[in-house]
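Enquirer: pasted the sequence and its predicted model underneath.
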Amino acid sequence: MPRALLSVWNWLERNLIGLLAIAALALATYQMIARYLMPSLSTAWTGEVVIYLIVWAVFVAASLLVHEDAHIRADLVLRLLPAKSQRPIEIFNIVVALVFCLVLAYFGVLAALDSWQMDERSITALRFPMWVYYAALPAGFALMALRYIRRLFLYLLRYDAQTMSVHSGRES
């Protein structure tokens, strides 16, 4: 993947996460101020929207964490191995993570489609379509799967033990 495209992807994810977090914070702050200082301006739906924004931000952030190799993982045994011996284990880990992401993305799509077809809506006054909420799962896991595919190609085609082992940090 060209570095320029990767930079744009990273920039888009970071900024989307930031915008979602700022929107959630602004709505939560508004709701808190309105509830205690101006009860007539308080709305019943802001808490629900804050949750939706945070859920979307978390699933998008999961993709960025894959890129930065920042997901929590058990690598005690891997750290004991020499850098060159880590490659096949890392490839196996990537394949397992990729399959996991693809399975969850698939079932997330099914859940979102079911919700859309049934016109499922939240029970609050907002009556928000639930498929938008459910779509965060397949979107996040699809983004993670794309990151794992990229990482798999790096480990298969451009592996460098000096820069890609657990001793060195993240891949480029």
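Expert: Everything's here; your move.

Enquirer: going forward, measure contacts and count neighbours with C-alpha atoms only.
Expert: Will do.

Enquirer: using the three-state scheme, assign the residue lying farthest from the centre of the chain.
Expert: Of all residues in the chain, residue 40 has its C-alpha farthest from the mean position, at 36.7 Å, by CA atoms, centre = their mean. The local conformation at residue 40, judged by DSSP: H, G, I helix; E, B strand; the rest coil, is helix.

Enquirer: element containing the closest residue to it other than its chain neighbours?
Expert: Once flanking residues are discounted, residue 40 sits nearest to residue 34: 7.5 Å by CA to CA, 6 or more residues apart in numbering. Assigned by DSSP states H and E, residue 34 falls within helix 3-37.

Enquirer: any idea which helix or strand comes after that helix?
Expert: helix 46-67.

Enquirer: list the contacts of residue 61.
Expert: 13-14, 17, 140 (CA atoms under 8 Å, 6 or more residues apart in numbering).

Enquirer: got a winner among these for most neighbours?
Expert: With neighbours taken as other CA atoms under 10 Å, the top of those is residue 140, carrying 25 neighbours.

Enquirer: and the residue nearest to that residue when sequence neighbours are not counted, how many neighbours?
Expert: Nearest residue to residue 140 in three dimensions, chain neighbours excluded: residue 59, at 4.4 Å (CA to CA, 6+ apart). Residues within reach of residue 59, counting by other CA under 10 Å, total 21.

Enquirer: list the contacts of residue 59.
Expert: 136-137, 139-141.

Enquirer: redo that, cut-off 10 Å
Expert: Contact analysis of residue 59 by CA atoms under 10 Å, 6 or more residues apart in numbering lists 17, 65, 136-144.

Enquirer: got another, please set it beside the one above:
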Amino acid sequence: MLAFIDRISAFCGRIAAGLFFVIGLLIAYEVTARYVFTAPTPWTEEISRFLQIWATYLAAAFVLANRDMIVIDFFTSRMRPGPRRLCATASLLVVAAFCLVAMVYGIEIVAESVAQNRHTSTMLGVPRWMTEAAVPLGCALLLAQIAAEMVRLWVRGAER
């Protein structure tokens, strides 16, 4: 099960990397269109923002799996393994609590947007749920990765 969760996180991380690459291409296109041809596009900013939201939430589990989250380890690096494991558990539990809250409220917001048929107030008029769904999905992926890391930490006794 741990390998499966890691594979999902890695797959989502690759998707996020691809989305960030596409965002770079869109912004380069917009800069060229605006400043070279003086013909700005009305759609690149909204699509870039949409892709950035999805890429960020899809990448979260991958970032945790690779231990690339921002950490301040001034004190924990000097601790013995037992207390260090407790600190790692506490931090994972805080992130897990945040994920649970964001998932619950995120699902409610997505359901409300679908029920009310809300759209963005831009020229493209993208349905709002398409952007909002990134929050509960990304938090669910992150929560699964947190569970995998907790198993590694306590069952296998391995800190990454």
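Expert: In hand now; what should we look at? Because the structure is predicted, anything quoted here is derived from the model rather than measured.

Enquirer: need the TM-score between these chains.
Expert: The TM-score (TM-score structural alignment, normalised by the length of the second structure) is 0.87; 160 aligned residues with a CA RMSD of 2.0 Å.

Enquirer: returning to that earlier point: aligned to the residue nearest to residue 140 of the first structure, what sits in the second structure?
Expert: Aligned against the second structure by TM-score structural alignment, residue 59 of the first structure finds its counterpart in residue 57.

Enquirer: likewise for residue 98 of the first structure?
Expert: Using TM-score structural alignment, residue 98 of the first structure lines up with residue 96 in the second structure.

Enquirer: check which helix or strand covers the spatially closest residue to its match that is not a sequence neighbour.
Expert: Leaving aside its chain neighbours, residue 96 of the second structure sits nearest to residue 143 (5.8 Å; criterion: CA to CA, 6+ apart). Here residue 143 of the second structure sits within helix 134-154, counting by DSSP H and E.

Enquirer: what kind of secondary structure is residue 123 of the second structure in?
Expert: Secondary structure assignment for residue 123 of the second structure (three-state DSSP): coil.

Enquirer: map it onto the first structure.
Expert: That one, residue 123 of the second structure, aligns with residue 125 by TM-score structural alignment.

Enquirer: ditto for residue 78 of the second structure
Expert: Match for residue 78 of the second structure (TM-score structural alignment): residue 80.

Enquirer: same check on residue 42 of the second structure?
Expert: Checking TM-score structural alignment: residue 42 of the second structure goes with residue 44.

Enquirer: where's the residue nearest to its match when sequence neighbours are not counted relative to residue 90 of the first structure, distance?
Expert: Nearest non-adjacent residue to residue 44 of the first structure, counting by CA to CA, 6+ apart: residue 125, 6.9 Å away. Distance, residue 125 of the first structure to residue 90 of the first structure, by CA to CA, to the nearest Å: 48 Å.

Enquirer: and for residue 37 of the first structure?
Expert: Distance, residue 37 of the first structure to residue 90 of the first structure, using CA to CA: 54 Å.

Enquirer: likewise for residue 112 of the first structure?
Expert: Applying CA to CA, the value for residue 112 of the first structure to residue 90 of the first structure is 32 Å.

Enquirer: more neighbours: these two, which one.
Expert: Per other CA under 10 Å, whichever of residue 112 of the first structure and residue 90 has more neighbours is residue 112, with 22 against 19.

Enquirer: got the angle between the biggest helix by length in the second structure and helix 44-65?
Expert: In terms of residue count, the longest helix belonging to the second structure (DSSP state H) is helix 81-116. Angle, helix 81-116 of the second structure to helix 44-65, by axes from the mean of the first three to the mean of the last three CA atoms, to 10 degrees: 150 degrees.

Enquirer: which neighbouring elements make contact with helix 81-116 of the second structure?
Expert: Helix 81-116 of the second structure is packed against helix 128-132, helix 134-154, with contacts defined by 3 or more CA pairs under 10 Å, 6 or more residues apart in numbering; DSSP states H and E.

Enquirer: with distance to residue 68 of the second structure added, can I get these in a markdown table?
Expert: Rendered in a markdown table, the data for these read as follows (distance: least, CA to CA, whole Å):
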| stretch | distance to residue 68 of the second structure |
| --- | --- |
| helix 128-132 | 25 |
| helix 134-154 | 13 |
